[in-house]
Each structure stands twice: as C-alpha cells, then as structure tokens.
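Chemist: Have a look; sequence and predicted model below, questions after that.
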Amino acid sequence: MVAIRDINDRSREIFRGIVETYLETGEPVGSRYLSRHLGVDLSAASIRNVMSDLESLGLLFSPHTSAGRIPTDAGLRMFVDGLLQVGVLSEDEQSQIETQITQSNKGAGSVEEALREASMLLSGLSRCAGLVLAPKTESRLKHVEFVPMDARRALVVMVTEDGSVENRVIDLPQGLPPSALQEATNFLNAKLRGLSVADARRRLQAEIEQTRREISELTSRIVEEGFATWSGAGAGAPASGPDALLSRSLIVTGQSRLLDDVTAMEDLERVRLLFEELENKTDVVQLLGLAEEAEGVKLFIGSETKLFGLSGSSVVVKPFRDQDRQIVGVIGVIGPTRLNYARIIPMVDYTAGVVSRLLSRGPLS
C-alpha cells in the first residue's frame, strides 16, 4: 500500500483538499473546484493530472461519469494516519460529556445500563450509532454450597439473588475429611455473599494467604478449585478467545441517526446493509474484540473489514478499563466512512476515559 511519504508535496495538498472537501460535503470533488478553493497556483488541467495519478495509486476513484473524485477506503486510511489534524475537545464539551455520563448514571442498576447511557450520549454528539462491547451484568451471590457426590467428586452449587442456579463438578483432593465441604460452604457464604462472581474471585485471590490461615489447606484447595470453575480455568466460561468474546453484551444505540443525512437511494441502501450487518452480532462482537488490543482509539474503515465492507461504514472505538485497570470492553461509534474523524476521534477518546474513571470507583449498584 502506498504511504504518505511516497507522494510529493503538491500531490499531498491536492489529496488533502479532496478528502477534506468530501468529508464536509459528501460530494465528488472536481479539478475546477480545487483550482478555485485550494490556494495552489495550478491550472485545472494540472490538478486533473495529479488526480489521475492519485487514482492510479488506489487513493481516489470516480463514483460516476463526472470528473469529480472521492477517496477510496485506502485513501481515507492514509489520510487519517498521515494527514488528519485531530481536534481537541473544548472545556465545555469535556464538561458536557463528564456531567451527562456521571449524572445519568446515578442510581443506574448495572454497569450495562451505565454504558448504554454513555453510548447514547456518544450517538447524540456524533450523529452516528453508538457501540459498546461490555461485560455482561453479573447477579450477586446469594448462596454457595459444596455437595458430596462420591469420595472423589463434589458438586458446587451457586445460587444468585435473581434466583438462577448453576452447578459445577470438581475433583476432591485425596484424604479430605468429611467436614471439609461444610467448612468450605460456611467460609464462602460468610465471605462472599452479596458479591458478583468476578468480585468474589478477586477477593479470594487478594486474600489467599489469609484464607489459608483461617481454614485448613485441603479446604482452601476446595475453595480455590470451586471458584476456578467460574473463572475460566475449569468448566466455566473461558477467560479469552472467541467464546469469551461471545459472552459479552453488545449494546447498539441511536441507529436511527444513520438516516438523518440520507438523501439518495444509494445512501439508503448502504444504511439498510449496515442495519443487516449490525444484526449479525457474533461478527460485530469479534470485530470489536480486536479493538481491545489497541492502546488508544482504533479505526476500522470500510472494506478494511469484511463485516462492514458492503455498507461502506467506519467504526471508531476505544477500550475502557475497570477498577483493576483491566480492559473490560470498548466504546465508540459507527457511521458512514464520511465521518468527521477530526472531531469524533477525540470525542470517543475522552468518553472512554470518563467511562474508565466511572468504573474505577468500583461496581455500580
């Protein structure tokens, strides 16, 4: 793929002018317009020659028979990576995001509800659809019990406050006294009742030495093995990989905003295709899972992904973290490739930071 350093200064300025004009107007850009507005001492014919060269490099194309050009997805990628001047949110905009997310999340019933509010805010500010890949809300523990099955196995029964019951089978260490299972049951209910499974697991890990002082070594092994089955180390949901991603919640808000600027049938068809692509939640979740590997804002532009190639859509997302500074999801927007990247990138970046600070205060309740 051609890089920005591979084209000369004149071609670079003409390319910048085409992309910036297209992002603003959504219309093909012609040589006569550029010769009048670009501020370079070039004739329309000279500009057409440069446009032809840029088209041969795969950076521009002509959508119709007119002389106007628009950037390809590869051209947009080069512009975003090499020429885009990312804006800075004003103090008022930062305050608006901070205030709305914080105030709207007071009294929220779960992390998922809080993230939905943040997604709706992003959708409104960007005039795109909001996207969040988030951990599924976990019910709090009501009761845990170890039930013997035979000399070598036991059933771990977990009852949550919403009434759901889950079971796991664990192996028992050799020489375990009959009282150990009851001791493990009493210990866990005293320590962990009212916590989510994730919080309970974190507490056990943080207090593992104290646990071993309070109960016997064999009983401690049962406790650790029992919760390992819910952490991905045993029979529970995997901690990573495709199956772990599919255990996440996908939140999409503000889809109707994608219709706001639709003026042509071809635009309406692209939006229809995007709606169909968003319905395939498995692929969307897997795509957003890739963004969790990024340190900052991640962009997927048009045909760079098979998922949104047909609809010609771009995704701008950034990971957010929990109270342990662990990445737990991503938040951002999806819209046409003709996004105002200079404004939306800092908007997504700041919103993800606000969400991380919100979650760093501990689980919402």
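Modeler: Looks like it arrived, so ask away.

Chemist: CA atoms for contacts and neighbours, from now on please.
Modeler: Will do.

Chemist: For the stretch 51-200 of the chain, which segments are assigned as helices?
Modeler: Taking DSSP state H, counting those that start in this stretch as the criterion, the stretch 51-200 of the chain carries its helices at 73-82, 91-104, 111-126, 180-192, 197-206.

Chemist: my bad, the stretch 201-350 of the chain
Modeler: Going by DSSP H, counting those that start in this stretch, the stretch 201-350 of the chain shows helices at 208-214, 217-231, 242-246, 265-279, 281-291, 306-309, 341-359.

Chemist: The structure to be compared is supplied as follows:
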Amino acid sequence: MSVSNPPSSLAALDDRMRTIFREIVESYLETGEPVGSRTLSQAGRLSLSPASIRNTMSDLARLGLLTAPHSSAGRLPTHSGLRLFVDGLLQIGELSANERRAIEGQVGGTGRPVKDLLGEASAMLSGLAGGAGLVMTPKQEAPLRHIEFVSISPVETLAVLVFADGHVENRLMTTPDGLPPAALVEAGNYLSTRLKGRTLGEARRAIEEEMAAHQTQLDEAAQSLVTRGLADWGGPEGEQSLIIRGQAKLLENVDAAEDLERIRLLFDDIERKRELIALMDRARDADGVRLFIGAENPLFSLSGSSVIVAPYMNSEQEIVGALGVIGPTRLNYARVIPLVDYTARVVGKILDGGR
C-alpha cells in the first residue's frame, strides 16, 4: 500500500475524514487500543455504516495519519497523525483553581535549596501527569557573595553558598580526616574573600592557580577542606543536570509484551541524559510549551515516546531551565500541556523569590 506524505493541516481532510480521525485519536488516547470501524459505528456518534467508516479509515491510512498494528482490523494514529491532531483538533482546557493551588502548595516554599525545589516539581509532574517528570536545572552563573562551613558530624560538613542574586545553596561534603573546628572558619574566610563577585567557575580556576603556585596562607587542614570543596563543586561552569522522578509510573497499566518492550526502550532513552538535556534545551528557544512526538526526535525513534516541555525564567525574565513530562505517545495532552505550562510559571515565580 502506498502512503503519501501526511498533510500539514486539517484543510486536506473533508468533514467525514476529520470526524472519524478525531474519534480514532481520542479513543486511542483514552484506551491505548486500536479502533475498528464496527466499534465506531456501534458507538452511535457517527451516522455511517461500518463499510463507509472502513473506507474513510483506509483513506486516512494512505495519507499517513493512521496505521494498523499487526493483523488487527483496528487503526491507531501514527506520530504524524498525533501531531496533526494536537496542532489542529486538540482542545486544551484551563486548570481549575484547586489544581493551581495544589501545584503551588506542593512545589511552593521559598528558602529551600534550588535542587530540592526542582526535585519536588519533577515528582509532582510525574504524579499528576502519569509519566516521568523531568526538570533541567538552571545554569549557575550568578556571582558568589559569601561562603561558610558548618560541621554536621565528625565526617560531614555543610557548605553554605550565598549568591549575589540572593539565593542560597547548601552542599554536603565529606570532612577531611582530623580537621579541627578552627579550620572551618579559616577555610570559609579564605574562600569568601576570593569568591566574592566571581562565579563559582571563575573562583575555582583562580584558587586552583593560587594553590598550584603555593601562594596560599592556609594551613594543611584548611587547604584540604578547600580542595575537597572545589572537587565537590566541580564540573564545567554553567553545566546543567537533569532531575528525573516517577519512572515507575511508566510501568503502570502495561499489559502487552510489546508495550513493556517500548517502556524498556524508553528507560534506555532516559538514561541517555546528555541527549535528553539537549532536547529540553531546545525548549529555551520557545515561547511556551513545546511538544515532541515519537520519531520527531531521533532519541525516541525506537520507544515512540512523547515529551512535553516548557521553559522557566529567572527574575530578569531570562530562560534558565526547562521542565516537563516524558511518557508514551498516548499521554493526556489536553491535561498535561497546561499542567506543564503552569508548573513552569510557578517554579519561575518561586526562583524569583515569590514576586
């Protein structure tokens, strides 16, 4: 059977084709099952015979919008068909006031470390959307203002980093053996002097050069703590990480062996975090929510998954990160799209200090 290129808009479909196409896609998104002509006819919403519906389904298949899995008489939307449906037929509702308050309550709360806040947002997205929640952390480029070390236990030290933009991050470190309490104060003063007005990456390079030239006035214990801190806070400046929560959600309601195989492939995709970060970074170029369906991105060519992503902004309205949901192509787009959009706005507002 020859298949033409899928139409780029609904204008290529007549009213009958559009109605049947919509019924099939909505049924698939609800059940995940192929839809047959007899099922559509018996549903009573179409005043057409099974034969007429079957002919129209064949026309939609030739257009590349529907496909028949295996020998099933039923049809499923292709990735191109889902894209056409989302762009032209999907009715996206508004979140209720209760849903908005629930998001604000679960993610809200200023004063927490940024990664804790973003981890909560990722878990919340997973729970509400039924997929895995994804949050790309901001690039940390703000200059530092102050740092101090606090002893938590004989083997753990908390580094408190205060940034010029007002946010605070706590980093838990392993305490070097035999470190006296006075070394915590000495190391904190040393770092605060050299960090002030510099980004973490800039300060790290300057301090490493100073230590390499043996120009520091620190004693051995304090220098050991500073060196340990620089290693713990290492990585390229501006590096972003990906927080993923709720992968177990993807295993819910998986019955058929082929569905389990798709989820396995999806887990493989998720493990390729660098490529997933690159995909989410594309949301930084968008004004609002972006949707990637199946083969539209090479990363999901095998698992046939969808990603719904939205950027979040800092107080200067600069896009600093992105968050979203990844799951099977039968995600509830009408619900997940506004959910992701509103969560991104809430996260941006919290990072801006609640203003």
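Modeler: Arrived safely, thanks for sending. Please read all numbers here as calculations on a predicted model, not as lab measurements.

Chemist: TM-score for the pair, please.
Modeler: Comparison of the two superposed chains (TM-score structural alignment, normalised by the length of structure 2) gives a TM-score of 0.73, and 280 aligned residues with a Cα RMSD of 3.0 Å.

Chemist: will you turn the helices of the stretch 201-350 of structure 1 into CSV that also has distance to Arg48 of structure 1 and mean neighbour count?
Modeler: What follows is the helices of the stretch 201-350 of structure 1, written out as CSV (distance: least, Cα to Cα, whole Å; neighbours: other Cα atoms under 10 Å):
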stretch, distance to Arg48 of structure 1, mean neighbour count
helix 208-214, 71, 13
helix 217-231, 61, 20
helix 242-246, 48, 16
helix 265-279, 27, 16
helix 281-291, 38, 18
helix 306-309, 28, 18
helix 341-359, 26, 20
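
Chemist: With distance to Leu59 of structure 1 added, can I get the ones you listed in CSV?
Modeler: Listed next are the helices of the stretch 201-350 of structure 1 as CSV, based on distance: least, Cα to Cα, whole Å:
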stretch, distance to Leu59 of structure 1
helix 208-214, 58
helix 217-231, 47
helix 242-246, 34
helix 265-279, 21
helix 281-291, 25
helix 306-309, 16
helix 341-359, 18
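
Chemist: between those helices, which one is nearest to Lys136 of structure 1?
Modeler: Between Lys136 of structure 1 and those, the tightest spacing by Cα to Cα is seen for helix 242-246, at 10.1 Å.

Chemist: how about Leu291 of structure 2, what does it touch?
Modeler: Each residue near Leu291 of structure 2 by Cα atoms under 8 Å, 6 or more residues apart in numbering is listed here: 306-309.

Chemist: follow-up on the earlier one: now, of the helices of the stretch 51-200 of structure 1, which is deepest in the fold?
Modeler: The densest packing among the helices of the stretch 51-200 of structure 1, expressed as mean neighbour count by mean count of other Cα atoms under 10 Å, is seen in helix 111-126 with a mean of 22.

Chemist: Around the counterpart of Gly74 of structure 2 in structure 1, how many other residues sit close by?
Modeler: Here Gly74 of structure 2 is matched to Gly68 in structure 1, going by TM-score structural alignment. Burial measure for Gly68 of structure 1: 20 neighbouring residues, criterion other Cα atoms under 10 Å.

Chemist: give the contact list for the one residue sitting closest to the centre of structure 2.
Modeler: Using Cα atoms, centre = their mean, the residue of structure 2 that lies closest to the mean C-alpha position is Leu134, 2.6 Å off. The contact partners of Leu134 of structure 2, taken as Cα under 8 Å, 6+ apart, are 122, 125, 242-245, 323-326.

Chemist: Of the contacts of Leu291 of structure 2 - the most surrounded one?
Modeler: Across the contacts of Leu291 of structure 2, neighbour numbers were computed from other Cα under 10 Å; Val309 holds the maximum, 30 neighbours.

Chemist: Give me the aligned partner of that one over in structure 1.
Modeler: Using TM-score structural alignment, Val309 of structure 2 pairs with Val317 in structure 1.
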